[in-house]
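[1] pasting the structure only:
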C-alpha cells in the first residue's frame, strides 16, 4: 500500500480519535518519511501539547527540525543546565517563530506569574468573577428574598449553618418569560457571594461523537468544583434536561442521566458549587431534576413591576440625550414589557430621534414623542408566554408547583 493513501486513512482515523497519541505519532513518522515535514511538525506539536514529556514526540521533533535524534539510554538525572545560548545561536528559535501558529511555544511566562499546574487550568471554560450585585437588580423583591434564604444567608453565617446542619450544596431553578433577567440574577448571586461564575449552555456540551457530550458536561462540573465557591448557571436547562419520556434520542436521554448524576455529586463533591438553572418552559423539564437535593427550589421571575420598569428605563436612557421625558407615562404604558423589551423600546426611540436629526440636519434630543411612537411599534414579548403559562396553571399544576404563577395570573385577572 502506498504511503499517501495510508496517511489519508490515518488522518481520517485521527479526526475521530484526536487524543490517540500513538496514532498521531505514527502518522507524524510517515509524514516525515514522505518529506511532508511541515505537516509532521504540526502533528508532533499537538502531541507535545497533550504530553510535553513524551520521548517519542521529542525525538520526532528533533528529527523534523534537522537535529540528531536522542539516543536511547537508561533514565538518569539530568546535569545542571549550562548557560542558555543566545537567541541567535538557538537552532530551534527560527523554527519556533516560523511555526508559531502551529506548534505551541516551549516556554510561556508572563512576568513573575507562577506557571499553572498541569491539568488544573480552565482553558476552555470561561470561569469569571462577577461584578454584579443584587442591588443592581431593579425590583424583584420576592425573588431576592428567596435567594437570600436559599444561598446567601447560609453562606454569610457559617456558624449558624453548621449548627443547623445546612449544606452549601443545592440547586434552584428560575423560570419565567424570556428577557426578564434570569441570567442577570444568576450573575448577581455570584457577585453577592464573592464566588466565581460559570455559565453552561447546550452548545458547550453537545458533541457529535458518542460519549463526548457526557464528558463535556462532567468537565464543566469539574471546572466549577475546582473553582468553588462557584455559581454554575445552567442556561435553558430544558434543553439539557428535557423530559426523558418525550425524548426520542438515546444520546439525549444518556446526557440527561449524566446531568442527574452530576447534580447528585456522584461524579465529584459538589460542596461549594451552587447550581442555578433558568428556563422559559419549566413544564418541559424532566421531573427528576426537581427532586429534593437537585433543583428542588423553583422561583418565578416575573416581568418587571412599575418600580423596576422605571429603573430599567432610567438605566437605558442615562447616557442618551433626552429632554422632557415623562417617565411615569412610559412606565404606565409598558405593562407586561420585559427588561429586554424596555431596552429595545429605548433603542427604537433613539432611532426615531436620530433619523429625524439626519433628515433635518439639526441634532435634537430624544423626546416624549419618540418614546410614545416607539410604544406603538414595540410589543411586549411576554404575552405569548403568559398565554401558555395560563393553560399550564389551569390544567397542569400537579402538586402545586406553579402556585406562585397561579397567584400572579389571578392578581392580573388573567385566570
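    Sure thing, it's come through. This is a predicted model, so every value here is computed, not measured.

[2] all contacts plus neighbour counts: C-alpha atoms, from now on.
    OK.

[3] mind naming the longest helix for the protein?
    Using DSSP state H to define each element, the chain has its longest helix at helix 339-360.

[4] who's in contact with whichever helix or strand comes after that one?
    Going down the chain from helix 339-360, the next helix or strand is helix 368-377, by DSSP states H and E. Identification of contacts with helix 368-377 by Cα atoms under 8 Å, 6 or more residues apart in numbering yields 323-326, 330, 333-334, 345-346, 348-350, 352-353.

[5] can you lay out those as TSV showing distance to residue 37 and neighbour count?
    Below are the contacts of helix 368-377 laid out as TSV (distance: Cα to Cα, whole Å; neighbours: other Cα atoms under 10 Å):
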residue	distance to residue 37	neighbour count
323	68	11
324	71	10
325	69	14
326	71	11
330	68	19
333	69	13
334	66	21
345	59	27
346	58	22
348	57	19
349	60	22
350	58	22
352	60	18
353	61	20
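
[6] now, among those residues, which is nearest to residue 234?
    Nearest to residue 234 out of the contacts of helix 368-377 is residue 345 (Cα to Cα; 28.5 Å).

[7] what about versus this one:
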C-alpha cells in the first residue's frame, strides 16, 4: 500500500474536523480506493452510511470498495502478495514492492512495530491456515485509528444490514399502480356460528330483522314475486354496550353470509384520495364475496354530516360512501347487506338515511329481563357460584347494559377473591357479592339518554325517533 498523499492527509484532517460531512468523507473514500487502500475506503464509507443510510453514492462506493477488497488466492513465491488487513502504525511498503516469499521468510517472530518489514501474505480472519498461506502471528500490533484499519468482514456484516429509511415509499408508476396499498386485502370472516337465537330477549329487534333481511333471503320465490331485492341497509342505534355489534354478527350467521367489519381506521388515510379508494375497495371485496354483510361501526365518524365537516377530504369520503350504497352501479350490490351502528344517529348525514340506503332504523335498547338473565348466566357459568337467585338479580339490574352486566360479574368475582386471599379460605361467589356489585354499578347508559332526551323532544322530524320517544315515556324519562 502506498504512503498517504498530501491530499489524502489534508482530507483526513478535514474529515476529523467535520465528521458528519458525508460528501467530504465520500470524497476521501474515493481517493483511498484509487490509491489501493480498499480497507480504509470501506471504513470511511461505513461511517458515511451511518449518517446517511439511503445515500446512493455511498452505497455504490461501498459496493466498489468491497469488490476491490475480496481476498485473492495465496500468491506464489515469485508474485507480490495482497496487502495485509491489519496495518502497522508506520507507513507500509508500496503495493508494487514484492514481499518475502514463504520459503525466504525467517522463522523468527514478527518484527517490532518500529522495524521495517515486508508485510505477510493476506489471510482472511475466518479462513483456516494452509501450508501455502501460514496463519499470521497473534501478536500483531493493534489497528491504528489514524489509518482507519479494521476487520473488513465485520464491516461487511454491519453495512449489509443497512436499509433505506423507514416510511419512504417507491414512486408510483405512470398508470398509478405500484402503491403498497394496492396489495392490501380486506379480511372477510366466514359465516359464524352465532345466530339470533343466541341473542337473549330483544323480541322486537328480532322481528324487525326478520322482516328486513331474513325472510326475503330464506324465500327466494316470494322475493321474486314481490320484487324484493337483496340490497338493503339497516342502521342500529342506541346507547353504548347494548350489543349492536353482536346482533350484526348474529345476522351474518343467520344469513350464512361473510362478515366484513369496517371501522374508521380501515378507511381514513392522511393522503388525499386514499380514503375514497379504501371505501370503494371495501365494497368491491363485499361484492366479490356475496352474500356478505358489511358492518360499518361508528357510522357517525364515517358518515358525519357534511355541513359540519370542515375538511374536504372527509366530505369526499361521505360522498364515496353514498355512491357505493346507491350509485349508478347499485345493482352490483345484490347480496351485499349493509349494517351500520352508531351511538349518535343525529350526527349522521341525512343523505345516508334516505330510502335506498340505510333506510331502516332500529333502536337497540338496554337488555330486557330475559336478555339480562341470559347475559348473567353466560358470565357466571365458568365461575364458582352458589345459591344465586337469577330472578332477584335480574330485577336488581334493570337499566344496565350488557357491558355493565359483564362488569358486575367481574366485580363480584373480585370481592370473593379478595375475601379468600385475606382469610386464607377459598369461598364461592354468592348473592351477597352480586347484589353488592349491582348496587355499586352505575348504568353507563344514563349520559346517552340525557342527550337522546333532547333530540326526542325537539328534533324528531318525521317521526324518526318515535321508538325512542315511546321508550322514554315508558321509563318516565320524558
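    Happy to help now that I have it. Keep in mind that what you see is a predicted model, and the values were worked out from it rather than measured.

[8] now the longest helix of structure 1: which residue numbers in structure 2?
    Matched against structure 2 by TM-score structural alignment, helix 339-360 of structure 1 falls on residues 402-423.

[9] once aligned to structure 1, how far is the matching stretch on average?
    By mean Cα distance after the TM-score superposition for structure 1, the fitted stretch 402-423 of structure 2 averages 0.7 Å away from its aligned residues in structure 1.

[10] where exactly do the strands run in structure 1?
    For structure 1, the strands defined by DSSP state E occupy 128-129, 171-175, 196-200, 230-234, 273-279, 297-300.

[11] what range does the longest one cover in structure 2?
    Aligned using TM-score structural alignment, strand 273-279 of structure 1 spans residues 336-342 in structure 2.

[12] residues in contact with that stretch?
    Contacts of stretch 336-342 of structure 2 (Cα under 8 Å, 6+ apart): 230-238, 244-245, 248, 286-287, 290-300, 358.

[13] buried ones from those, can you make that a PyMOL selection?
    Buried members of the contacts of stretch 336-342 of structure 2 can be picked out in PyMOL with the line below, counting by 16 or more other Cα atoms under 10 Å:
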select buried, resi 230+231+232+233+234+235+236+237+238+244+245+248+286+287+290+291+292+293+294+295+296+297+298+299+300+358
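
[14] residues in structure 2 aligned with stretch 199-217 of structure 1?
    Stretch 199-217 of structure 1 maps onto residues 261-279 of structure 2, going by TM-score structural alignment.

[15] span of the matching stretch from start to end?
    12 Å (Cα to Cα, to the nearest Å).

[16] now do that stretch: everything it contacts.
    With Cα under 8 Å, 6+ apart as the criterion, stretch 261-279 of structure 2 contacts 188, 294-298, 301-302, 313, 316-317, 320-321.

[17] kindly report the same for stretch 345-355 of structure 2.
    By Cα under 8 Å, 6+ apart, stretch 345-355 of structure 2 touches 237, 299, 300, 303, 304, 305, 306, 322, 358, 359, 360, 455.

[18] so what does the last one match up with in structure 1?
    In the superposition onto structure 1, residue 455 of structure 2 corresponds to residue 392 when matched by TM-score structural alignment.

[19] that match and residue 403 of structure 1, how far apart?
    For residue 392 of structure 1, the distance to residue 403 of structure 1 - Cα to Cα - is 11 Å.

[20] do residue 357 of structure 1 as well
    From residue 357 of structure 1 to residue 403 of structure 1 the distance is 50 Å (Cα to Cα).
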